[in-house]
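Colleague: Have a look; sequence and predicted model below, questions after that.
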Amino acid sequence: MEEVIQVPMAKLNSGHQMPLLAMGTASPWLPEAEQLTSIFIDAIEMGYRHFDTAPIYGSEEALGRAVAAALQRGLVASRDQLFISTKLWCSETERHLVVPALRRSLGRLGLDYVDLYLIHWPLRVNDAAESFEIETENVIPFDMKGTWEGMEECCNLNLAKSIGVSNFTSIKISQLLQNATIPPAVNQVEMSVAWQQAKLLEFCREKGVYVSAWSPLGANGALWGNPGLLEIPQLKDIAMAKHKSPAQVALRWVYQQGACVIVRSFNHERMKQNLQIFNWELEEEELAKIQQIPQRRGCKGEVFIHSNGPYKSVEELWDGDV
């Protein structure tokens, strides 16, 4: 049996520990359910303990089956050795819809609780479909205060150990904190060497909110991503000097910024390589080189922009941080 890699942990403002490398499960090309379950079981055998899913990804059921199998086979001693995160989709961002939405996710996962529940996007979609195929005219004003009260109720009912947000700007987190009884533990955002999020990272640090990075390798999804990231000359130069892959350098950079890294590969060898970022580090001059990389947001969120909607431009969605 292969050696299981220990992933470092961070203590969240909720008091719970979160492993700082997660296996992401969003893919435009999701394997068949049985194959996906098998991949997740392999990941647990390798040392992955944190899994990030969402209703819209279509991966909750396969992940739930993998968790059950891992417990049955003794790959992990107990449920609390795994950290499972899922999200509230935009069609459910209303006070009375939050708890029922989480209960449905828990049903698909076959779990009594999730370790982290996130608001997927800071918006409301007037459409029952859990799908990225959004008609822009269906994007309507988002009741942040009411939605967050629903998230807090998930915590109070012990359905979620920690709650947080995803794709929130500093301004939106500030608005949320004005009324929050329980502060968000995590803000999951696009972050990579090509979109470094320095200002947001600093803000979240000050507020005690842990940043989790999606798309740290650029991704090549239909709706998100920063393709070509692994071809960036600075990354390739550092990788060659370090005898690492450009992907490992990109992931290590995110980790060294004090963020949780969400990786998504269903390839056995790359899954192993993605775990091998903890026993070495980038030097000051290498970090300085990476800082020079031109910046570009991969996911602009145009799908949420409409002339009659709450966000009339990409600038409004991201509060000018584009």
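Modeller: The structure has been received and is ready for your questions. Please read these numbers as outputs of a predicted model, since none were measured by experiment.
Colleague: rest of the way, CA atoms for contacts and neighbours
Modeller: Noted.
Colleague: For whichever strand or helix holds Gln175, give me every contacting residue.
Modeller: Per DSSP states H and E, Gln175 falls inside helix 170-179. When contacts are defined by C-alpha atoms under 8 Å, 6 or more residues apart in numbering, helix 170-179 is touched by residues 122, 144-145, 148, 183, 200, 203-204, 319.
Colleague: So which bits of that helix are buried?
Modeller: 170, 172-173, 176-177 (16 or more other C-alpha atoms under 10 Å).
Colleague: tell me which of those is nearest to His306?
Modeller: Set against His306, the nearest of the buried residues of helix 170-179 by C-alpha to C-alpha is Lys172 (19.3 Å).
Colleague: picking up where we left off before, compare the contacts of helix 170-179 and tell me which is most surrounded.
Modeller: Highest neighbour count within the contacts of helix 170-179: Trp148, with 28 neighbours (other C-alpha atoms under 10 Å).
Colleague: pretty sure that residue contacts Ala180?
Modeller: Yes. In this structure Trp148 lies within contact range of Ala180 using C-alpha atoms under 8 Å: 7.2 Å.
Colleague: Could you tell me which residues touch both of the two?
Modeller: Common neighbours of Trp148 and Ala180 (C-alpha under 8 Å, 6+ apart) do not exist.
Colleague: what about the closest residue to Gln17 other than its chain neighbours, distance to Leu20?
Modeller: Among residues not flanking Gln17 along the chain, Lys11 sits closest, at 4.5 Å (C-alpha to C-alpha, 6 or more residues apart in numbering). Distance, Lys11 to Leu20, using C-alpha to C-alpha, to the nearest Å: 10 Å.
Colleague: Comparison target, given below:
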Amino acid sequence: MVVPSITFNDGNKMPMFGLGTYLSKPGEVAEAVKYAIEVGYRHIDTAFFYENEKEIGEAIREKINDGTIKREDIFVTTKLWNNSHKEHEVVPACKLSLKNLGLDYIDLYLIHWPIAFKSGDALTPRDASGKIEFDDTDYLETWRGMEKCKGQNLVRSIGVSNFNAEQLARLLSQAKIKPVNNQVEITLNLNQKSLVEFCKKNEITVTGFSPLGRPGNRYGIKNLWDEPIIQSLANKYNKTPANIACRFILQSGVSPIPKSVTKSRIKENFDIFDFNLTPEELQEIEKLNTGSRVAPFSEGKESKYYPF
């Protein structure tokens, strides 16, 4: 099965389905990545913050070395963390991710959040009272560092993550290089229709993280798989509720990146390319939207660049 791809505004292409790796544990993530590549996944999403770049890089290189794929067959996304938002910190942070991955270039490099933390080695710097130590570095400054990463050919494409429409508009007004992608939470609960439409109008593609709604999330938010419309469509198409959720997101023009380390689920999640939901069915699913987030990053509200 060849995964459909979407073309960025810089001419590069991204597979419209990938493997998410947030919270994938050491020792599990390498096996998950290798199996996903064997199944047919060609897009692997990680981030410096996930602390699994090294293991993911090793898994990818193993599948290149055994002839399963060539480097140009696999699309790797990683992200700049909040503690390296000053312009002069971005290129060194990108080089560190490249070193971790053991690759010559990153396909897509994203600003993980528009929010900056205090610079330093601590991923989440906290003061004596336990509060996150924020920094007021403007994401426009951070973007200039991202443009340098592209200029130095460390990365093929640059984009953002967790940016709202207002932040994107401000970035577009100042950027020398347009962002190609905005990675945001997109689920049955949170279809982000207006943000997706804004991105499409401005030639920014969208990747949807946590498309399965993070079952068992700490906020107690249901992923709506038990809703009658989802159950009925799963029966109609002989698919799982997870398949229906990912297909809905894909047909909305968004690239879903479900996370799993379980082989059966990695294979099952990939099974979305042999059916189409009708326009009426898409509309019915849209109505399920509650606006609930499984990744609200509530602590970030103290930052003036908090996006929600």
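Modeller: Right, received. Where do you want to start? Predicted model only: the values in this text are computed from it and were never measured.
Colleague: Where do the strands of structure 2 begin and end?
Modeller: In structure 2, the segments counted as strands under DSSP state E are 5-7, 13-15, 19-20, 43-45, 75-80, 106-111, 116-117, 134-135, 155-161, 181-185, 205-209, 254-256.
Colleague: among those, which is nearest Arg247 of structure 2?
Modeller: Comparing these against Arg247 of structure 2 with C-alpha to C-alpha, the closest turns out to be strand 254-256 (8.5 Å).
Colleague: and the closest one, what does it pack onto?
Modeller: Counting contacts by 3 or more C-alpha pairs under 8 Å, 6 or more residues apart in numbering; DSSP states H and E, strand 254-256 of structure 2 is packed against strand 205-209, helix 241-251.
Colleague: between these, which one is nearest to Pro258 of structure 2?
Modeller: Using C-alpha to C-alpha, those put strand 205-209 closest to Pro258 of structure 2, at 6.8 Å.
Colleague: Closest one of the buried residues of helix 170-179 of structure 1 to Arg49 of structure 1?
Modeller: Nearest to Arg49 of structure 1 among the buried residues of helix 170-179 of structure 1: Ile173, at 27.5 Å, using C-alpha to C-alpha.
Colleague: Onto which residues of structure 2 does the helix holding Gln175 of structure 1 map?
Modeller: Mapped onto structure 2 using TM-score structural alignment, helix 170-179 of structure 1 covers residues 165-174.
Colleague: contact partners of stretch 296-308 of structure 2?
Modeller: Residues outside stretch 296-308 of structure 2 that contact it (C-alpha under 8 Å, 6+ apart): 114-116, 132, 134-136, 162-164, 167.
Colleague: and the residues you listed, which are buried?
Modeller: Buried among the contacts of stretch 296-308 of structure 2 (16+ other C-alpha under 10 Å): 114-116, 132, 134-135, 162-164, 167.
Colleague: can you count the residues close to the equivalent of Lys161 of structure 1 over in structure 2?
Modeller: Applying TM-score structural alignment, one finds that Lys161 of structure 1 aligns to Arg156 in structure 2. Residues near Arg156 of structure 2, counting by other C-alpha under 10 Å, number 16.
Colleague: For Arg156 of structure 2, which residues are in contact?
Modeller: Taking C-alpha under 8 Å, 6+ apart, one finds 12, 105-108, 150 in contact with Arg156 of structure 2.
Colleague: do that again at 6 Å, thanks
Modeller: Arg156 of structure 2 sits next to Asp107 when contact means C-alpha atoms under 6 Å, 6 or more residues apart in numbering.
Colleague: Now do it against Lys239 of structure 2, distance only.
Modeller: According to C-alpha to C-alpha, Arg156 of structure 2 stands 35 Å off from Lys239 of structure 2.
Colleague: Just send the helices and strands packed on strand 254-256 of structure 2 back as a markdown table, with distance to Asn82 of structure 2 too.
Modeller: Formatted as a markdown table, those follow (distance: least, C-alpha to C-alpha, whole Å):
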| stretch | distance to Asn82 of structure 2 |
| --- | --- |
| strand 205-209 | 18 |
| helix 241-251 | 28 |
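Colleague: Point out the most buried one among the ones you listed.
Modeller: strand 205-209 (a mean of 27; mean count of other C-alpha atoms under 10 Å).
Colleague: what do we get in structure 2 for Leu111 of structure 1?
Modeller: With TM-score structural alignment as the criterion, Leu111 of structure 1 lines up with Leu103 in structure 2.
Colleague: related to what we said a few turns ago, can I get the strands of structure 2 in CSV including distance to Ile69 of structure 2?
Modeller: Below are those laid out as CSV (distance: least, C-alpha to C-alpha, whole Å):
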stretch, distance to Ile69 of structure 2
strand 5-7, 17
strand 13-15, 14
strand 19-20, 16
strand 43-45, 12
strand 75-80, 11
strand 106-111, 15
strand 116-117, 37
strand 134-135, 41
strand 155-161, 19
strand 181-185, 25
strand 205-209, 23
strand 254-256, 21
